[in-house]
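> predicted model and sequence below, questions to follow.
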Amino acid sequence: MTPFAIDIPRSDVDDLRTRIARTRWPDDATAEVDDWGWGTPSSVLRPLMDHWTEGYSWTATQERWNALDQRIVEVDGQRIHVVRGGTPGATPLMLVHGWPDGFWRFMKAMPFLADRFDIVVPSIPGFGFSDRLRNGPTGPARVGDLFAGVMDQLGHTRFGVHGGDLGSTIAEVIAQRHPDRVIGLHLGDVPAWHRYTLDPWEASDDERAFLAGMTSWFVDEGAYAALQRTKPQTLGYGLTDSPVALAAWFLEKFRAWSDGDGDVWRRFTPDEILDDVSLYWFTRTSASSARYYRESALTPPDPALRATTPAGFTLFPHDIAVPPRAYADRFFDVRRFTLAPRGGHFGPWEEPAFFAEDVRAFFDGVEA
């Protein structure tokens, strides 16, 4: 375990600006392509790219992130980037991010959790500053075992774990595979893979409505997941070579999945979006993060295993889909199930105080 500081060469920043300046923009002569229904419109993307080159300061972001307690923890020969915070000696709590975000997903919530938990935020291998895994698939079971190993290295025998998006499956398999170590399992959603294990004829009306909504959503909005699950390498060339392509790919998701009533800037500032896009750009992890979808599909969790650890959920109404309580009860020992009044897919960033309060209440209950 070694301290870590971000140090992106100036030449990489200069190269980014050159690439944006030399962008070949697609034809947008028709009115339709200025509608988000066709994808990210240039009327929003071009000003963001201008800001990336003329107003945004990567130096300031790097300095701000380097004020965090960052470590590289080596487990089984793999280097995992970890951000630490909170109170040493308090209940250890691991927070696991998803896509297209990273460790920054939890940065606003961490101050609200700091006096209650000893916080550990690892980056999934192939995301951000965690090394890619080269000697085998990077599926959720392997990542879960590596993250349990991170907690070993940090001296945490027992700990709580939260996950959202891709992180919810990783958190779940940690609880499945290391049940004696996990105090409580807190999730921001019911991991999506469970919907393939439920016979719709055995579901309640509410559950069938939820499953139908998920199916409809994947038809209308799930092309990104289908591509990343099937042919991620093809996509990866464009995302790694073009900062504009990467920003367009991510910006669409932040707009569609957040609680902004169609206006991405109601929930995020341009600098916040560029912090996230820059994290993937400078670490060249857009392709490896996309490949995680395929690797997960090739190594799915075992449906015969059930996480018996006490579980809690904090759901946000403008997330991709919000399941009924009965659906969560099928797969988890649910002790707390909360629907927030506001927020979307990036709940810990969008509504950090509410998220933290509900996480605290869940762990207060399971540790009582």
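Happy to help now that I have it. What you see is a predicted model; the values in this text were computed from it and never measured.
> C-alpha only now, for contacts and for neighbours.
OK.
> can you give me the strands for the chain?
Per DSSP state E, the chain carries strands over the ranges 2-3, 69-75, 78-86, 91-96, 117-122, 159-163, 182-187, 307-315, 332-339.
> so what touches the shortest one?
Contacts of strand 2-3 with the rest of the structure, by CA atoms under 8 Å, 6 or more residues apart in numbering, involve 69-73.
> who wins for most neighbours among these?
Most neighbours among the contacts of strand 2-3, by other CA atoms under 10 Å: Val73, with 24 neighbours.
> pick the one among the contacts of strand 2-3 closest to Ala247.
Comparing the contacts of strand 2-3 against Ala247 with CA to CA places Gln70 closest, at 25.7 Å.
> comparison target, given below:
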Amino acid sequence: MVDSDTVVPFVLAVPDEALEDLRDRLRRVRLPEAETVEGWAQGIPRSYVGELCRYWLEEHDWRRLEAELNDRGQWRTVIDGLGIHFLHVRSPRSDARPLLITHGWPGSVVEFLDILDELTDPPAGEPAFHVVAPSLPGFGFSDKPAGTGWGVERIADAWAELMARLGYERFLAQGGDWGAFITAALGVRHADRVAALHTTMPPVQPPSGFTEDDLSEFERAELAAVREVRVAERGYLVLQSTRPQTLGYGLADSPAGQLAWIVEKFQGWTDCDGHPENAVSRERLLDNAAIYWFGACGASSARLYWESLPPRDWSPVTVPSAVSVFPKEPFRSPRSWVEARFEDLRYWNVADRGGHFPSLEVPHLFVAELRAAFGHES
């Protein structure tokens, strides 16, 4: 595939045959026996997966999501030999600033659909943004890399090129999960282009010479809780960073498998009091899972872990930075660790609710955090 500067409209229209294939697979789904303990300790419960599969078959409307995405403005362009899909929603405001917002795994651009209006057309007096939301390589309707090398740094370079093609020489950047790593890489590799950045999951390491005596009692308790979560939740990370191809066969062949693999994380990583639908609607859970299914990106999305772990670059981030800490984010870090890497940390706030997917869980609060972080940044 040859690069060009061409940016072309993208209209999402999954063939009827693909929809019928999904329905057929859901009708014939074969679930394992039920778990032998109560709750989620062995993974997502069989009864809940069965109910979600029934809902996906009988009630979820893919064409509604297609229309929503198409109405927002979808585009594609080829960068570094790879086709990149993205949303580009411009504000009607003359003072709006460009904002690049990047999702992670197991997310997609669906994460941002419920915040676009507030970001692009806010009330008078609130900052406005032109929003660019790309699908990561191997995710959604971006192309799947056919060779190695598409890790965090290469994606950051591609995003800088994407913003240049759209006419945004200087821009704001935001991201969580893998989007946080990519946003930090933008701040390192393209500091002259990034006016400021915001993240909900700053990628950091313990500073040199760190001991837990350096932390407050609250920070020590927080760190202990995060370590417990990381031990309990790390199975997905080990598989995706070591055997993404093997995992991908099951995810590509079984909608129930793809759905369960994703929704489990919405239970474990959200502020949901035990059930994911307390944090994210069933429609949005299925919207997001359907993007993975129709994009057939179980293996290619997992491969980002193989490409990018362990992280290679912990260079200081010198651009103006902002961090919003959501209480159920499973990968929190002490402020002192963040300040050691993000050397111009201008905003830090601990929200009273929300988790790993705040733009889905608490969209109005997430927008308020972006406004506070970027509201006065030139």
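Yes, it's here. In this text, all values refer to a predicted model and were calculated from it rather than measured experimentally.
> picking that back up, closest to Phe355 of the first structure out of the strands of the first structure?
The nearest among those, by CA to CA, is strand 307-315 at 6.9 Å.
> elements contacting the closest one?
With contacts defined as 3 or more CA pairs under 8 Å, 6 or more residues apart in numbering; DSSP states H and E, strand 307-315 of the first structure has these neighbours: helix 166-177, strand 182-187, strand 332-339, helix 352-367.
> reformat the strands of the first structure as a markdown table; add distance to Phe147 of the first structure.
Below are those laid out as a markdown table (distance: least, CA to CA, whole Å):
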| stretch | distance to Phe147 of the first structure |
| --- | --- |
| strand 2-3 | 16 |
| strand 69-75 | 8 |
| strand 78-86 | 8 |
| strand 91-96 | 9 |
| strand 117-122 | 7 |
| strand 159-163 | 10 |
| strand 182-187 | 12 |
| strand 307-315 | 17 |
| strand 332-339 | 21 |
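> nearest to Arg19 of the first structure, of the ones you listed?
strand 78-86 (27.9 Å).
> tally of neighbours for the closest residue to Leu305 of the first structure other than its chain neighbours?
In space, and not counting its chain neighbours, Leu305 of the first structure is closest to Gln176: 6.6 Å by CA to CA, 6 or more residues apart in numbering. For Gln176 of the first structure, the neighbour count with other CA under 10 Å is 20.
> trace Gln176 of the first structure over to the second structure, please.
Aligning on TM-score structural alignment places Gln176 of the first structure opposite Val188 in the second structure.
> spit out the contact partners of its match.
315-319.
> from those residues, which would you call buried?
Buried by 16 or more other CA atoms under 10 Å: 316-319, out of those.
> grab the most central residue of the first structure for me.
Gly98 (1.6 Å; CA atoms, centre = their mean).
> residue in the second structure paired with that residue?
Checking TM-score structural alignment: Gly98 of the first structure goes with Gly104.
> nearest spatial neighbour of the equivalent of Gly136 of the first structure over in the second structure, chain-adjacent residues omitted?
Using TM-score structural alignment, the partner of Gly136 of the first structure in the second structure is Thr148. Spatial nearest neighbour of Thr148 of the second structure, excluding adjacent residues (CA to CA, 6+ apart): Glu307 at 7.4 Å.
> Ala18 of the second structure versus the one you found, what's the distance?
Per CA to CA, to the nearest Å, Glu307 of the second structure is found 30 Å from Ala18 of the second structure.
> between these two, which one's more packed in?
Between Glu307 of the second structure and Ala18, counted using other CA under 10 Å, Glu307 has the larger neighbour count: 17 against 11.
> how far away is the residue of the second structure positioned farthest from its centre from Glu219 of the second structure?
Distance from the centre of the second structure peaks at Asp213, with 33.5 Å (CA atoms, centre = their mean). As judged by CA to CA, Asp213 of the second structure and Glu219 of the second structure stand 10 Å apart.
> how about stretch 187-197 of the second structure, which residues are buried there?
For stretch 187-197 of the second structure, by 16+ other CA under 10 Å, it's 187-191, 193-197.
> with stretch 230-239 of the second structure instead?
Along stretch 230-239 of the second structure, these residues count as buried under the neighbour rule (16+ other CA under 10 Å): 237, 239.
> so where is that stretch in the first structure?
Aligned using TM-score structural alignment, stretch 230-239 of the second structure spans residues 218-227 in the first structure.
> and for the matching stretch, what's in contact with it?
235, 293.
> now do that stretch: distance from first to last residue.
From start residue to end residue, stretch 218-227 of the first structure stretches across 12 Å - CA to CA.
> now stretch 264-278 of the second structure
From start residue to end residue, stretch 264-278 of the second structure stretches across 14 Å - CA to CA.
> burial of the equivalent of Trp306 of the second structure over in the first structure, as a residue count?
Mapped onto the first structure by TM-score structural alignment, Trp306 of the second structure lines up with Arg294. Number of residues near Arg294 of the first structure (other CA under 10 Å) recorded here: 23.
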